[in-house]
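In: Only the shape, not the letters, is given here:
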């Protein structure tokens, strides 16, 4: 009798292990680049990240806070600016501009509310953030959508491209 019980217990444990192994894993939240890539409003940003060879960096562990300009933000730049920056010979300049939009760590809008501060960017210089008004601004650009959570940080959508 005990052998049958032991055999049933072993079989049940084995069946449970098989079911667990076949069960779908928890879906992981998309990373910053995956989120940007699936949103048409960021097609210029994604193209720029590719041209600057920053895709792999922003798919890294992070965490990062990205102040992401929309296509409309890029359109505000003087005519021909984006096209010029996307040229291979301007890769370093483009990377400098894009990394100026990235702050180490995951910073939410709640952490910025009511604060005025300067913080270092991945580019190396500081960016000025003002959360004391009705809207958070970064170097004068308005945060128009905040706290898009990614697996490796947070995205805040801004309405202008900021320049170092």
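Out: Looks like it arrived, so ask away. Model, not experiment: these values are computed from the prediction.
In: When you work out contacts or count neighbours from here on, use the C-alpha atoms and nothing else.
Out: Fine.
In: Tell me where the chain has helices.
Out: Counting by DSSP state H, the chain has helices at residues 2-22, 32-37, 43-51, 55-58, 71-75, 81-85, 91-99, 109-112.
In: between those, which gets nearest to residue 141?
Out: Evaluated over the helices of the chain, closeness to residue 141 peaks at helix 71-75, with 9.2 Å, by CA to CA.
In: Who's the closest spatial neighbour of residue 104, skipping the chain neighbours?
Out: Using CA to CA, 6 or more residues apart in numbering and skipping residues adjacent in sequence, the residue nearest residue 104 is residue 64, 4.8 Å away.
In: same check, this time on residue 73
Out: residue 160 (4.3 Å).
In: what's the neighbour count on the one you found?
Out: Neighbour count for residue 160, taken as other CA atoms under 10 Å: 23.
In: Equivalent analysis for residue 47, please.
Out: With other CA under 10 Å as criterion, residue 47 counts 14.
In: what about it, distance to residue 139?
Out: From residue 47 across to residue 139, the span is 23 Å (CA to CA, to the nearest Å).
In: What of residue 86?
Out: Counting by CA to CA, the gap from residue 86 to residue 139 is 23 Å.
In: Structure two is appended below for comparative analysis:
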């Protein structure tokens, strides 16, 4: 019985050490569970999005738009809408955007969820405080996302059309930036 306890203790220690195993740059690899899927900071954001069963619509949009390579390199902060967020859009909206004739619109939609650089929730909080309760961020599509903190201490994002999305999962480290899970799709400003 004592040797069984020792073996179990060794296995637990080994698992803990492996979970903290540094990547090739010597940085400890972090893992988080996102909707039942374990994602790791050793993966880029496109790879981690593809792993989650709650982000399949987004993953498809990234691939169809041709932005997988762009979003796999460079330093990016990405707001990932869950599948239910896309279901709130008008019926057929995403099906239309994934057609070749609407590729430019799909690219704008995906890029409207991405910021150049790596931002943590603490970075957002500091900038919101410095902006007297809200601050704006320019997305890769050129649009502006406004961020504020609501009465429940959630980060709330608002697109240029007034649509609001709540950040439900914060600070998911990626090899090329930071991932946040959000409740709604952030639409680019409608062209006039």
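Out: Yes, it's here. Since we're looking at a predicted model, the values are computed, not measured.
In: before we move on, back to that, which position in structure 2 aligns with the residue nearest to residue 104 of structure 1?
Out: Mapped onto structure 2 by TM-score structural alignment, residue 64 of structure 1 lines up with residue 76.
In: That match touches residue 178, doesn't it?
Out: Yes - here residue 76 of structure 2 reaches residue 178: they are 6.5 Å apart, a contact under CA atoms under 8 Å.
In: Spit out the residues that contact these two alike.
Out: In terms of CA atoms under 8 Å, 6 or more residues apart in numbering, residue 76 of structure 2 and residue 178 are both contacted by the residues residue 118.
In: just to revisit the earlier point, need the counterpart of the residue nearest to residue 73 of structure 1 in structure 2.
Out: Using TM-score structural alignment, residue 160 of structure 1 lines up with residue 184 in structure 2.
In: my read: that match touches residue 83, true?
Out: No - counting by CA under 8 Å, residue 184 of structure 2 does not reach residue 83; the two are 9.2 Å apart.
In: Just give the nearest non-adjacent residue to the residue positioned nearest the centre of structure 1, would you?
Out: Central residue of structure 1 (CA atoms, centre = their mean): residue 32, 2.8 Å from the mean position. Of all residues not flanking residue 32 of structure 1 in the chain, residue 150 sits nearest, at 5.5 Å (CA to CA, 6+ apart).
In: Identify the residues contacting the strand ranked longest in structure 2?
Out: What stands out as the longest strand in structure 2, according to DSSP state E, is strand 164-174. Strand 164-174 of structure 2 has contacts (CA under 8 Å, 6+ apart) with 30, 32, 34, 40-45, 48, 79, 120-121, 154-158, 178-186.
In: switch the cut-off to 6 Å
Out: Here strand 164-174 of structure 2 makes contact (CA atoms under 6 Å, 6 or more residues apart in numbering) with 41, 43-45, 120, 155-158, 178-184.
In: Which part of structure 1 matches stretch 89-97 of structure 2?
Out: On structure 1, the counterpart of stretch 89-97 of structure 2 by TM-score structural alignment is residues 77-85.
In: Buried residues, the matching stretch. List them.
Out: Buried residues in stretch 77-85 of structure 1, counted by 16 or more other CA atoms under 10 Å: residue 85.
In: Ok, stretch 96-112 of structure 2 next?
Out: Within stretch 96-112 of structure 2, the residues that qualify as buried are 97, 98, 103, 105, 106, 107, 108, 109, 110, 111, 112, counting by 16+ other CA under 10 Å.
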